[in-house]
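Q: just the structure for this:
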Amino acid sequence: MRILVVEDDRKTADYIVKGFAESGHVTDVIPDGRDALFQATREAYDVMVVDRMLPGLDGLSLMKALRAARVKIPAIFLTSVGGVDDRVEGLEAGGDDYLVKPFAFTELLARVNALSRRPPAQEQVTVLRVADLELDIVKRQVRRGGETIELQPREFTLLEVLMRGEGRVLTRTMLLERVWDFHFDPKTSVVETHISRLRAKIDKPFDVPLLHTVRNTGYSLHAPR
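A: Below you'll find the model as predicted:
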């Protein structure tokens, strides 16, 4: 599951990200409501966790703007504002659930899982495709040119992130955050090593390369141009 956490308190965000990572989920964290609006309208997420008190654009305004833009990502408010009227206000703004701080992570995880199981308001993409490369998110399968490709869990996550960002250049820092949940540079070649392994599996056996290195910038996965 890919989750967007909109939270400006770093300790709270780190705690949430750690818990989701241990449960096998990929998490992006954005501390600013306006930046989160931009991100959520351009990237695919399974669930959003949103604080109400945010810089740039508060949580209520963020949800109203997303729903007005017909972005239907399930969202749970996670906030210290917990009166009955506040909860009603959050739900009427477009939130699907409401949890008050302080909170137990196990409850947050259970609520997020419940939101992800709800029937989608519109058909959600479960198979990503770039040229003849296919990644089935539900079945956890990868195929290219009709041939099955076996990937390790971290390689699968790396490929999913690259395919979701098709055509965009993803920097080493972005990959460290989205795939390994590192919000610092570990001073290792973990990204380069996994890129090399992934390229050996999805590119080298085939005629046309899809995974490209952008010198001094990062990596991009796209069909031939």
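Q: drop to CA atoms for contacts and neighbour counts, all remaining ones
A: Fine.
Q: so M163 sits in a helix?
A: Yes. Under DSSP: H, G, I helix; E, B strand; the rest coil, M163 falls within a helix.
Q: who's in contact with it?
A: M163 is in contact with 128-130, 221-222, counting by C-alpha atoms under 8 Å, 6 or more residues apart in numbering.
Q: ok, now how distant is it from R197?
A: For M163, the distance to R197 (C-alpha to C-alpha, to the nearest Å) stands at 16 Å.
Q: do a quick rundown of the strands in the chain.
A: Applying DSSP state E to the chain gives strands spanning 2-6, 26-30, 47-50, 75-79, 97-100, 127-130, 133-136, 141-144, 147-149, 170-171, 211-214, 218-221.
Q: any chance of these in JSON lines, plus distance to L37 and mean neighbour count?
A: Shown next, in JSON lines, are the strands of the chain (distance: least, C-alpha to C-alpha, whole Å; neighbours: other C-alpha atoms under 10 Å):
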{"stretch": "strand 2-6", "distance to L37": "10", "mean neighbour count": "23"}
{"stretch": "strand 26-30", "distance to L37": "10", "mean neighbour count": "21"}
{"stretch": "strand 47-50", "distance to L37": "11", "mean neighbour count": "25"}
{"stretch": "strand 75-79", "distance to L37": "13", "mean neighbour count": "24"}
{"stretch": "strand 97-100", "distance to L37": "19", "mean neighbour count": "19"}
{"stretch": "strand 127-130", "distance to L37": "23", "mean neighbour count": "16"}
{"stretch": "strand 133-136", "distance to L37": "27", "mean neighbour count": "20"}
{"stretch": "strand 141-144", "distance to L37": "31", "mean neighbour count": "18"}
{"stretch": "strand 147-149", "distance to L37": "35", "mean neighbour count": "13"}
{"stretch": "strand 170-171", "distance to L37": "20", "mean neighbour count": "17"}
{"stretch": "strand 211-214", "distance to L37": "28", "mean neighbour count": "16"}
{"stretch": "strand 218-221", "distance to L37": "24", "mean neighbour count": "20"}
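Q: let's compare: structure for the following, please.
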Amino acid sequence: MRVLIAEDHRVLARTVAKGLRRASIAVDVAATGDEAERMCQLTDYDVLVLDRDLPVMTGDEVCRRVRRLPRPPRVMMLTAAGDLAERVYGLEELGADDYLAKPFDFPELLARIHVLHRRAPTPPPSVLRCGRIEMDRNRHEVLVDGRPVDLTPKEFAVLRLLLASGGEPVSRRELVRTVWDEHLDPETSAVRATVSRLRTKLGGPGTITAATGRGYRLMS
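A: As a prediction, this is how the structure comes out:
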């Protein structure tokens, strides 16, 4: 899952981004409304966490504009104004998918983001399989030959993407875009190191292969 946080309160944005990354979610951050709109035009985000009170372009206008994109993200509006009239306006007039008043507890924000992601037009199955490997996305569990395997959040996210690809190679750039965020250099060794550790935990060299010029894929 990839999330964009559009929030001009830098401490809040940084805190939320840190928490989401710990939950294996790729996160980008925008500090102004026009920046948020531009980033949504360039990247297919799954969820946009959108503050209504943004500089340059208001969150209300950002919501209206991203709704016209070919693949709009699910939008969660954030605001300090949490009365009923404001919530109804945000949901009905602006087209937001959810509405959360500040201050909020991070576990609730995370749960709402997961709910919005599950509302996608074609949600992925909860259990993914390839040969000896089975992943339960909801329980965050991985089995190899029926035995549980302990994975780090990044390893789990990489494996989830490889399983979802149906045996097709996943490029290094796509792994960076989905599992990390826009600030990671696609040529960094982080992807290679994560794949190497994951390969070892899954059973050795034959589990994940590197397709020259095309990325990585799982072997069934």
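Q: just the helices in the first structure please.
A: Ranges of helices in the first structure, per DSSP state H, are 10-22, 33-40, 59-68, 84-92, 105-117, 153-164, 172-180, 190-202.
Q: what is the neighbour count of the spatially closest residue to R140 of the first structure that is not a sequence neighbour?
A: Ranked by C-alpha to C-alpha, 6 or more residues apart in numbering and with sequence neighbours excluded, the top spatial neighbour of R140 of the first structure is F156, at 7.8 Å. F156 of the first structure: 19 surrounding residues under other C-alpha atoms under 10 Å.
Q: picking that back up, using a markdown table, please lay out the strands of the first structure together with distance to T193 of the first structure.
A: Listed next are the strands of the first structure as a markdown table, based on distance: least, C-alpha to C-alpha, whole Å:
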| stretch | distance to T193 of the first structure |
| --- | --- |
| strand 2-6 | 23 |
| strand 26-30 | 20 |
| strand 47-50 | 30 |
| strand 75-79 | 35 |
| strand 97-100 | 40 |
| strand 127-130 | 22 |
| strand 133-136 | 21 |
| strand 141-144 | 20 |
| strand 147-149 | 18 |
| strand 170-171 | 15 |
| strand 211-214 | 13 |
| strand 218-221 | 13 |
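Q: circling back to that earlier point, highest mean neighbour count out of the helices of the first structure?
A: Here the criterion is mean neighbour count by mean count of other C-alpha atoms under 10 Å, and of the helices of the first structure the winner is helix 59-68, at a mean of 20.
Q: which other helices and strands contact it?
A: The helices and strands touching helix 59-68 of the first structure, judged by 3 or more C-alpha pairs under 8 Å, 6 or more residues apart in numbering; DSSP states H and E, are helix 33-40.
Q: and the angle from the helix it packs on to helix 59-68?
A: Counting by axes from the mean of the first three to the mean of the last three C-alpha atoms, to 10 degrees, helix 33-40 of the first structure lies at 30 degrees to helix 59-68.
Q: show me what helix 33-40 of the first structure packs onto, helices and strands only.
A: strand 2-6, helix 59-68.
Q: what's in contact with it?
A: 4, 6, 30, 54-59, 62, 65-66, 71.
Q: in these, find the pair that's most separated.
A: P55 and V71 (20.9 Å; C-alpha to C-alpha).
Q: just to revisit the earlier point, would you turn the helices and strands packed on helix 33-40 of the first structure into a markdown table with distance to L99 of the first structure?
A: Shown next, in a markdown table, are those (distance: least, C-alpha to C-alpha, whole Å):
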| stretch | distance to L99 of the first structure |
| --- | --- |
| strand 2-6 | 14 |
| helix 59-68 | 13 |
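Q: circling back to that earlier point, how about the helices of the first structure, which one is nearest V50 of the first structure?
A: Short answer: helix 59-68, nearest of those by C-alpha to C-alpha, at 6.3 Å.
Q: got the angle between the closest one and helix 84-92?
A: 30 degrees.
Q: first-to-last residue distance for stretch 120-130 of the second structure?
A: 23 Å.
Q: quick one: contacts of that stretch?
A: 46, 74, 117, 134-138, 160, 163-164, 218-220.
Q: one more: stretch 7-25 of the first structure?
A: 1-3, 5, 26-27, 29-32, 50-51, 54-55, 105, 109, 181.
Q: swap the cut-off to 7 Å and go again
A: Applying C-alpha atoms under 7 Å, 6 or more residues apart in numbering, the contact partners of stretch 7-25 of the first structure are 1-2, 27, 30-32, 50-51, 54.
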